[in-house]
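Asks: Take a look and give me a structure for this.
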Amino acid sequence: MADGEYKPGLEGVPATRSNISFVDGQAGILEYRGIPIQELTAHSTFLETAYLLIFGELPKQSDLHSFEQAIRGHRRVKYRIRDMIKSFPESGHPMDALQTCVAGLGLFYPLQEMDPNYVFGTVTRLLSKLPTMVAMFHQMRQGNDPIPPDDSLDHSANFLYMLSGKKPDPWLARIFDTCLILHAEHTVNASTFALLVSASTLANPYSTLATAVGTLSGLLHGGANQEVMMMLRQIGSVENVRSFIEDKLAKKQRIMGLGHRVYKVKDPRAITLQRIAEELFERYGRDKYYDIAVEIERVCEELLGPKGIYPNVDFYSGLVYAKLGIPEDLFTPVFAIARAAGWLAHWREQLSDNRLFRPTQVYTGERHQRYIPLAERG
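Replies: From the prediction side, this is the model:
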């Protein structure tokens, strides 16, 4: 890249050095701390994966136990956070509610010296309280009291319980845990970059996470899986797929859930999510929208494959979440619950060798203009 060359969206411009995750978009590889995502989804749990991402190594059994116990101990939120949620409009989007709640936590846990105890407390507090606040808003917007956490349940099972009031099938809880692992980290995406900029100012970590949550809420980032479900309903049947796709392409419109800034092959997370969807439908009944999604992938591979446009992580995740009974407008908050692990890893890494982000620009406006007095302006 030539010195000073402008790259829209900073595409291909390195913004930081990191050893947290690795992506090879041509080969379809995603690794967390060097471990392939396929191995983690097969053998790990979300909290173990979060520990790996944040602290840089797989934990010993005693360390993992302490980490899990700390997270269970932080699941409850201050009653003033509950009172704040009670005042939110029922029609508000859960991502706006979550961003407000995360920022509000900073009022109770002010920035302190960045010693290991403060970092550990911040990490475990945020990982535990995000699920509680998402479930709390969901219950309260329906006029219900929040369902208290059940400390006998693990991280994923407890969230599903707070959301529905029913203890989930352990197999379904494991499916959800796998989804959290898949969404936990993905290098310097838009929300992570926003977090890095905020962290570099030495802002309160809760404000920094709130910045990331707000960035994730955009339709071109975390909100795409909800848009995929809307698209599937709009298409309605397998027979309508080709005409829908061809019409979209003729109008040069995006097809939600397809294409990625990095991957030029099928997103490895989408491969795992499709397998999970197939297992879910085999056990709990087939969904016509899954058949529509498979046909979209087939048609788009024919029409867009040569351009390197394939399903990304959002394409099948909504189908899985819907089968788990998660409301569509909670898909992106669930993404945030998972991505908090990666965000906290980058927050910790940024502060280990911090430098304030201050990019430059390519100025395109006029210069040397005369000030025109108000009376002379036509």
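Asks: from here on, contacts and neighbour counts on C-alpha atoms
Replies: Will do.
Asks: Based on its surroundings, how many neighbours for the closest residue to Ser217 other than its chain neighbours?
Replies: Leaving aside its chain neighbours, Ser217 sits nearest to Gly223 (5.7 Å; criterion: CA to CA, 6 or more residues apart in numbering). Gly223: 21 surrounding residues under other CA atoms under 10 Å.
Asks: and what of Lys78?
Replies: Neighbours of Lys78 (other CA under 10 Å): 9.
Asks: same check, this time on Gln26
Replies: Gln26 has 13 neighbours, counted by other CA under 10 Å.
Asks: who's in contact with it?
Replies: By CA atoms under 8 Å, 6 or more residues apart in numbering, Gln26 lies in contact with 263-265.
Asks: now Ala212, nearest residue through space, not along the chain?
Replies: Nearest one to Ala212, counting by CA to CA, 6+ apart, is Ser191 at 4.6 Å.
Asks: so that neighbour, which of the three states?
Replies: helix (DSSP: H, G, I helix; E, B strand; the rest coil).
Asks: need the contact list for it.
Replies: Contacts of Ser191 (CA under 8 Å, 6+ apart): 211-216.
Asks: how far away is it from Ser317?
Replies: Ser191 is 19 Å from Ser317, where distance means CA to CA, to the nearest Å.
Asks: same thing with Ala70?
Replies: Taking CA to CA, one finds Ala70 at 29 Å from Ser317.
Asks: tally of neighbours for His93?
Replies: His93 has 15 nearby residues by other CA under 10 Å.
Asks: With adjacent residues omitted, what lies nearest to it?
Replies: Asp329 (7.2 Å).
Asks: so that neighbour sits right up against Ala224, yeah?
Replies: No. Between Asp329 and Ala224 no contact is recorded; they are 11.0 Å apart, counting by CA atoms under 8 Å.
Asks: for comparison, sequence B:
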Amino acid sequence: MGGTQKIDLYENFKSINSIDAEKYKRYDVKRGLRNADGTGVLAGLTGISNVHGYVMSDGEKRADEGELRLRGYDLYDLLGVDAKDRRFNYEEVSYLLLMGELPTEQQLSDYIATIDAQRELPDGFTASMIMRDTPPDIMNVLARTILLLYAYDENAEDRSVQHEISTAISLISRLPRIMVLTYYAIRARYNNESMIMHRFIPGQSTAETILSMLRPDRQFTPEEARMLDIMLCLHAEHGGGNNSSFTTHVLTSADTDAYSTYAAAIGSLKGRKHGGANHQVLAMQKEIKDNVVNWENDDEVAAYLAKIVNKQAYDKSGLVYGMGHAVYTLSDPRAVICKRFAEKLAIGTEFEAEFRLLEKIERLAPEVILNEKGTRKDMCANVDMYSGFVYSMLGIPEDLFTPLFACARMSGWAAHRFEEIVSGKRIIRPAYKSIYSKKRAYIPVDER
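Replies: Below you'll find the model as predicted:
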């Protein structure tokens, strides 16, 4: 941004916008909508999913094994972790989130066919909307294209059940295509690489479509497609309290259109404290790999983790990224499932040693934090500990990690929008207390 004028706001930005932390305590402000013990402020009710990570007993928060239930069904049961006859689950999970019940074979077949029929984009959309003035971040393009698709919908302001469901399904279908096309458009514009524009293949699952469009030779194994399908399921929904789902509730409560709502959710997910956190995990893991000579040596790995905890390494924040979660304490079921499938894919390949290193980081991190800080905290690996590793095994570039999250979460966002439309009834408007308790006298400009 240009301009040579001197503006005091640049110099005084921090002082102008600072509020004494003591005031937050005095007025019992729930910063981040969090209670003092770290639990979330109860802001609503939902029948979509339940994220369980601890129990409250006699007013105390106690650690517990993590559970994620979608519409009452345990995630482990939905994914059929050990079932060899199941290849793809994302479409079934998506149906469950939107429709509230598991589909029959015919209902699932019809739903898959409906998704398949919606993948086509409007004529000229790729050239005029995706390849034109393409910004360097895929998430921004996803948000922009959703907003632009509003213009191609003659009934964009329709709030009927039929239109809400059809809009959601069209975006669930189209976002994976838009994501891959955008990836290559960015590579072509900024890296002078070839613009690969594979057509989607009718009849392929969402996971297969992504791999088929992404890979230049269009080839992938059933195991790779199954692994990506699992990743889509793990990211499809995670309660109403996460930032992007809450964003969906907030915008829906204002009675704005579906396209504006989903674009805003993507803007939230892009945040480095939300969906973008996986980049921090991958970067930290890379630093550990580069600086630990013997990955099999516990002492060497623990020593470098100690440097990270003591703010001497990586980003000097003292955080071990990939460990800990706002809700989960003893285990994150998404991480457990992700790890289990990742191990199957890694064993016997060049990735096995790296997988064992991540296992070691997961095991040693709580011990290192206890030894270095003297505090014991219930801490488990979260899904980001292994998700980036899985994507790397699949040859998926890092630029697509968060966009893949967005493609998967479209189903969850849609479910939360539907629930807010039917049950919310009131615009979400929390209170903010002004720190100016007394009126300030106005001073004419020539007297200041």
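Asks: Send over the TM-score of the superposed chains.
Replies: TM-score of the superposed chains, computed with TM-score structural alignment, normalised by the length of structure 1, equals 0.93; 374 aligned residues with a CA RMSD of 2.0 Å.
Asks: Aligned to the residue nearest to His93 of structure 1, what sits in structure 2?
Replies: In structure 2, the residue matched to Asp329 of structure 1 (TM-score structural alignment) is Asp399.
Asks: same thing with Gly56 of structure 1?
Replies: Across the alignment, which pairs residues by TM-score structural alignment, Gly56 of structure 1 is matched by Gly100 of structure 2.
Asks: doesn't Leu70 make contact with that match?
Replies: No. Using CA under 8 Å, Gly100 of structure 2 is not in contact with Leu70, being 9.1 Å away.
Asks: so what's in contact with the two at the same time?
Replies: By CA under 8 Å, 6+ apart, the residues touching both Gly100 of structure 2 and Leu70 are Ile48.
Asks: so what's the residue mapped onto Tyr262 of structure 2 from structure 1 up against?
Replies: Applying TM-score structural alignment, one finds that Tyr262 of structure 2 aligns to Leu209 in structure 1. By CA under 8 Å, 6+ apart, the contact list for Leu209 of structure 1 reads 102-103, 195, 340, 343-344.
Asks: Three-state assignment for the residue nearest the centre of structure 2, please.
Replies: Computing the C-alpha centroid of structure 2 and ranking residues by CA atoms, centre = their mean puts Gly275 first, at 3.5 Å. Classification of Gly275 of structure 2 using three-state DSSP returns coil.
Asks: quick one: the strands in structure 2?
Replies: For structure 2, applying DSSP state E gives strands covering 49-57, 60-70, 73-74.
Asks: mean per-residue distance, the shortest one to structure 1?
Replies: Superposed on structure 1, strand 73-74 of structure 2 shows a mean distance of 0.6 Å to its aligned residues (mean CA distance after the TM-score superposition for structure 1).
Asks: In structure 2, what residue corresponds to the residue nearest to Ser217 of structure 1?
Replies: Per TM-score structural alignment, Gly223 of structure 1 is aligned with Gly276.
Asks: wait, doesn't its match sit right on Ile266?
Replies: No. With contacts counted by CA under 8 Å, Gly276 of structure 2 stays clear of Ile266, the gap being 10.9 Å.
Asks: Show the contacting residues for Tyr386 of structure 2.
Replies: Neighbour list for Tyr386 of structure 2: 335, 338-339, 342, 358 [criterion: CA under 8 Å, 6+ apart].
Asks: now for it: what does it line up with in structure 1?
Replies: Aligned partner of Tyr386 of structure 2 by TM-score structural alignment: Tyr316.
Asks: what's the answer for Lys344 of structure 2, then?
Replies: So, by TM-score structural alignment, Lys344 of structure 2 is matched to Glu279.
Asks: That match and Leu216 of structure 1, how far apart?
Replies: 28 Å.
Asks: next one: Pro168 of structure 1
Replies: Counting by CA to CA - Pro168 of structure 1 and Leu216 of structure 1 are separated by 27 Å.
Asks: Repeat that for Asp267 of structure 1.
Replies: 19 Å.
Asks: Likewise for Arg233 of structure 1?
Replies: Taking CA to CA, one finds Arg233 of structure 1 at 24 Å from Leu216 of structure 1.
Asks: These two: who's more crowded?
Replies: Neighbour count, other CA under 10 Å: between Arg233 of structure 1 and Leu216, Leu216 has more, with 25 against 13.
Asks: In this structure Val265 of structure 1 contacts Gly25, no?
Replies: Yes. Using CA under 8 Å, Val265 of structure 1 is in contact with Gly25, at 6.9 Å.
Asks: So if I had to pick from those two, which one is more boxed in?
Replies: Val265 (22 against 18).
Asks: What residue in structure 2 is paired with the more buried one?
Replies: That one, Val265 of structure 1, aligns with Leu330 by TM-score structural alignment.
Asks: cool, and Met95 of structure 1?
Replies: Under the alignment (TM-score structural alignment), Met95 of structure 1 maps onto Met139.
Asks: The residue nearest to that match when sequence neighbours are not counted - how many residues pack around it?
Replies: Leaving aside its sequence neighbours, Met139 of structure 2 sits nearest to Pro403 (CA to CA, 6+ apart; 5.9 Å). Residues lying near Pro403 of structure 2 (other CA under 10 Å) number 28.
Asks: list the contacts for Pro403 of structure 2?
Replies: 138-139, 142, 179.
Asks: Among these, give me the pair with the biggest separation.
Replies: Met139 and Met179 (8.4 Å; CA to CA).
Asks: Would you mind pulling up the elements that the longest helix along structure 1 packs against?
Replies: Longest among the helix segments of structure 1 by residue count, using DSSP state H, is helix 116-140. Judged by 3 or more CA pairs under 8 Å, 6 or more residues apart in numbering; DSSP states H and E, helix 116-140 of structure 1 is in contact with helix 61-73, helix 79-86, helix 94-108, helix 155-164, helix 331-352.
Asks: Looking at these, spot the one closest to Phe120 of structure 1.
Replies: helix 61-73 (8.6 Å).
Asks: Name the nearest residue to Ile85 of structure 1, ignoring sequence neighbours.
Replies: In space, Ile85 of structure 1 is closest to Phe137, 6.2 Å off (CA to CA, 6+ apart).
Asks: how far away is the aligned partner of the one you found in structure 2 from Pro122 of structure 2?
Replies: Aligned by TM-score structural alignment, Phe137 of structure 1 pairs with Thr182 of structure 2. Distance of Thr182 of structure 2 to Pro122 of structure 2, given as CA to CA: 15 Å.
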